[in-house]
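K.L.:
Take a look and give me a structure for this.
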Amino acid sequence: MKDVMELNADKSAWSHLLVLVWPAVMAGSLAMYWWLIGPMAMSYEMAIQFHFLGLLVGIFILELIIPYHKSWNKYDRQGWNDFLYNITFPAAQIGATAVALAVVGAQASSGSESLFNLNLPFVLELIIMTLIVDLIWYICHRSFHTLPMLWKFHSLHHNSHQLHVLNNARVHPLEVFTFFLPIMLVVLVIDVPPALLNWYFAFQLTVGLLTHSNVAVRSGWLSYIFNTPELHHWHHSQIRDEHDNNYGSVSMIWDHIFGSYLNPKDRMASKEIGVSTYVPEGWFSQLWAPLKRSSRAKVPTQSVVDK
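P.N.:
Purely as a prediction, here's the structure:
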């Protein structure tokens, strides 16, 4: 299949169909989730696992058919590590949820004053929750970029020199825990209904896998609202002035508000991605590296001018 550079130059009807990829995957993903918890009557715990596997397979196939960059489909010798991170990622989320439940417990809002007990339309409640959670995500994510102690952990995620659906979860478990603990604490305190929370995480999972995929898309105006692959390619740039932007998880509202939205119209993000901070090859070594005082994973200083 053609590389994205060839597709952008191609004036055929096929190239214009790329605008349908993002909404089609999103619609198909949410339809699959509805089917699992509705007609299939699965529990949330079981449904989210099948939902994840279905997305993983579907996006992997798209990466083979319409790759953003064909060179990103080459094996990068981190496959086993990525597999392990796809196990520790949800484990850390579960751990953060357990701690949040232990901390909040019976002190969670019982009801009437919660935004989510006013019988608002479901879609409006989902939008409100997305904005709240994304604000917490934004603060955490930006902190992991700007504070050297936290960058030692986050540099693992930015060390990849190619994006594909498996390395979405290439994140240190302590970072995952740090992101999700405040999110779950707030979710419990404001008494978000479980059904709403489950739908949000199904939506967030789809966005996360898509943004880290090697699938050619043209998101257009959707990139002003949602986190899309085109925006996230800038976030994984080797240049600090570029990768210190687009921090949102699902929406881009907080990036617009705080001035960290980057989406140039005159050029595409380079396919040469990944910062050059030191990250060892072995999985256990990667987990241990940021805990060492002598870790060399410092916040990069390269700018657009330096490039």
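
K.L.:
drop to CA atoms for contacts and neighbour counts, all remaining ones
P.N.:
Will do.

K.L.:
how about the helices of the chain, start to end?
P.N.:
Listed in chain order, the helices of the chain (DSSP state H) span 4-9, 13-16, 21-37, 44-65, 79-104, 122-146, 148-158, 173-189, 194-211, 229-235, 240-243, 253-258, 283-288.

K.L.:
Out of these, which is the most enclosed?
P.N.:
helix 229-235 (a mean of 25; mean count of other C-alpha atoms under 10 Å).

K.L.:
Can you list the neighbours in contact with it?
P.N.:
If you take C-alpha atoms under 8 Å, 6 or more residues apart in numbering as the criterion, helix 229-235 is touched by 210-213, 215, 217-219, 223, 242-247, 262-263, 269-270, 273.

K.L.:
what separates that helix from the chain centre, distance-wise?
P.N.:
11 Å (C-alpha atoms, centre = their mean, to the nearest Å).

K.L.:
Need the contact partners of stretch 123-133.
P.N.:
Against stretch 123-133 from outside (C-alpha under 8 Å, 6+ apart): 116, 183, 196, 200, 250, 251, 253.

K.L.:
Quickly note the distance from the nearest residue to the last one once chain neighbours are set aside to residue 255.
P.N.:
Closest residue in space to residue 253, ignoring its immediate chain neighbours: residue 225 at 6.7 Å, by C-alpha to C-alpha, 6 or more residues apart in numbering. Using C-alpha to C-alpha, to the nearest Å, one obtains 10 Å as the distance from residue 225 to residue 255.

K.L.:
just to revisit the earlier point, ok, so of the contacts of stretch 123-133, who is nearest residue 31?
P.N.:
residue 200 (13.6 Å; C-alpha to C-alpha).

K.L.:
Next, the structure of the following sequence, for comparison with the previous one:
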Amino acid sequence: MNVAFRIENVLFAIALGAFLLLLLLEKWHPHRKFSARRLRQSFSTNTSAFLFNTMTMNIFSATSLLLIASNYSHYGLLSHFNNNLFKLIFSFILFDFAVYVWHFFGHKSEYLWRFHKIHHSDKSIHVSTGLRFHIVDQFFEVIFKCLCTVIIGVGAHVVIVCELLRMLFVFFHHANVSLPGEKWLSYVVITPSLHRAHHSTLRSEHDSNYGIVLAIWDIVFGTRKELAPKKIGLELAEAENFVQLFSLAFVTEARFARMLHLLPRLGATSTRKRAANFSSD
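P.N.:
Predicted structure coming up:
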């Protein structure tokens, strides 16, 4: 227990240090230059969302994962294995695949997308974009992870270690930096250049590269795209502060367009398809 606790503290310190280091690298050698005003606005909105989500969700999230893992993980696939390095690595691989699946459906489900698109609404991608999420999106994700904890069958502290490692990589692949040898590294883990395509304004481009840590899932399931997007963010929506960011999920682009009579009155099937396109672009 004490060893696991120390590992969690070390990983948290590494993730925090990586966040600060990436901020400095972005300032010194940015991959793409954004205006100072846009960066300040984005950073302020992202950190506000993070602080609100953390205060609201942290206790629930950590408590839920620990409670579920402590009481129900003995039913899972890996429950009969000893808590060793093999189990930690295999658990991490399975968790990473599970989050890939969740991310995929976050784009394909119109209902889930209305909350996940908050993350994509940032028109400048940088390390703090990894903090930009809607609280409802995080709530659903915690429920999904609790279910995965039971199915996979891992202990509570293994789950926390997996979460901290994942947070470290989320900071990394959102960073506005270029790395030497990144093309080859991108066949092992998700890199900034790969994830940049995932934040493209075009749906045909941002419906790709769903991986969080390991690159193998996008390769195996054919969702990998290597490209440099011309524009970042959502085309019809922009949030300049935390309140607008939170509200964006409840006023879809399609509904807003209909309110302004920008969409013709089509048949039910055509209207639904058109609305889905507006909500996803």
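
K.L.:
Let me see the TM-score of these two.
P.N.:
The TM-score (TM-score structural alignment, normalised by the length of structure 2) is 0.76; 257 aligned residues with a C-alpha RMSD of 3.3 Å.

K.L.:
Could you name every residue contacting both of residue 225 and residue 255 of structure 1?
P.N.:
When C-alpha under 8 Å, 6+ apart defines a contact, no residue borders residue 225 of structure 1 and residue 255 alike.

K.L.:
Just give me the residue right at the centre of structure 1.
P.N.:
Most central in structure 1 under C-alpha atoms, centre = their mean is residue 208, positioned 3.2 Å from the mean C-alpha point.

K.L.:
Give the full set of residues in contact with the equivalent of that residue over in structure 2.
P.N.:
Counting by TM-score structural alignment, residue 208 of structure 1 lines up with residue 170 in structure 2. Residues in contact with residue 170 of structure 2 (C-alpha under 8 Å, 6+ apart) are 130, 212, 213.

K.L.:
how many neighbours does the last one have?
P.N.:
This means residue 213 of structure 2. By other C-alpha atoms under 10 Å, 25 other residues sit near residue 213 of structure 2.

K.L.:
can you check the second one too?
P.N.:
As a burial measure, residue 212 of structure 2 scores 22 neighbours (other C-alpha under 10 Å).

K.L.:
Looking at structure 1, name the residue matched to it.
P.N.:
Mapped onto structure 1 by TM-score structural alignment, residue 212 of structure 2 lines up with residue 249.

K.L.:
And for the first one?
P.N.:
The equivalent of residue 130 of structure 2 in structure 1 is residue 168 (alignment by TM-score structural alignment).

K.L.:
Next one: the residue nearest to its match when sequence neighbours are not counted from residue 257 of structure 1, what distance?
P.N.:
Spatial nearest neighbour of residue 168 of structure 1, chain neighbours left out: residue 212 (5.4 Å); criterion: C-alpha to C-alpha, 6+ apart. Distance, residue 212 of structure 1 to residue 257 of structure 1, by C-alpha to C-alpha: 24 Å.

K.L.:
that older thread, check contacts around the equivalent of the residue nearest to residue 253 of structure 1 over in structure 2.
P.N.:
Under the alignment (TM-score structural alignment), residue 225 of structure 1 maps onto residue 188 of structure 2. The neighbours of residue 188 of structure 2, taking C-alpha under 8 Å, 6+ apart as the test, are 214, 215, 216.

K.L.:
How many residues are close by the second one?
P.N.:
Read that as residue 215 of structure 2. Quick note: residue 215 of structure 2 (other C-alpha under 10 Å) scores 20 neighbours.

K.L.:
isn't it right up against residue 185?
P.N.:
No - assessed by C-alpha atoms under 8 Å, residue 215 of structure 2 is found out of contact with residue 185, at 9.2 Å.

K.L.:
Return every residue with contacts to both of the two.
P.N.:
Joint contacts of residue 215 of structure 2 and residue 185 (C-alpha under 8 Å, 6+ apart) do not exist.

K.L.:
ok, residue 195 of structure 2 to residue 7 of structure 2 distance?
P.N.:
Taken as C-alpha to C-alpha, the span from residue 195 of structure 2 to residue 7 of structure 2 is 28 Å.

K.L.:
let me fix that: residue 136 of structure 2
P.N.:
29 Å.

K.L.:
same deal with residue 251 of structure 2?
P.N.:
Going from residue 251 of structure 2 to residue 7 of structure 2 by C-alpha to C-alpha gives 42 Å.

K.L.:
between the two, which one's more packed in?
P.N.:
Taking other C-alpha under 10 Å, residue 251 of structure 2 and residue 7 do not tie; residue 7 has more neighbours (17 against 12).

K.L.:
so how far is residue 83 of structure 2 from the more buried one?
P.N.:
14 Å.

K.L.:
One more: residue 182 of structure 2?
P.N.:
34 Å.

K.L.:
again, but for residue 226 of structure 2
P.N.:
38 Å.

K.L.:
what does residue 158 of structure 2 give?
P.N.:
8 Å.

K.L.:
got it, and residue 258 of structure 2?
P.N.:
Following C-alpha to C-alpha, the distance that separates residue 258 of structure 2 from residue 83 of structure 2 is 55 Å.

K.L.:
now residue 245 of structure 2
P.N.:
Distance, residue 245 of structure 2 to residue 83 of structure 2, by C-alpha to C-alpha: 41 Å.

K.L.:
One more: residue 2 of structure 2?
P.N.:
From residue 2 of structure 2 to residue 83 of structure 2 the distance is 14 Å (C-alpha to C-alpha).

K.L.:
before we move on, what about residue 211 of structure 2?
P.N.:
Taking C-alpha to C-alpha, one finds residue 211 of structure 2 at 26 Å from residue 83 of structure 2.

K.L.:
what about those two, which has more around it?
P.N.:
Shown here are residue 211 of structure 2 and residue 83; by other C-alpha under 10 Å, residue 211 has more neighbours (27 against 13).

K.L.:
give the contact list for the residue lying closest to the more buried one once chain neighbours are set aside.
P.N.:
Residue nearest to residue 211 of structure 2 in three dimensions, not counting chain neighbours: residue 100, with 5.2 Å by C-alpha to C-alpha, 6+ apart. Contacts for residue 100 of structure 2 were tallied using C-alpha under 8 Å, 6+ apart; they are 210, 211, 212, 217.

K.L.:
As JSON lines, those with distance to residue 33 of structure 2 would be great.
P.N.:
As requested, the contacts of residue 100 of structure 2 are exported to JSON lines (distance: C-alpha to C-alpha, whole Å):
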{"residue": "210", "distance to residue 33 of structure 2": "25"}
{"residue": "211", "distance to residue 33 of structure 2": "25"}
{"residue": "212", "distance to residue 33 of structure 2": "25"}
{"residue": "217", "distance to residue 33 of structure 2": "31"}
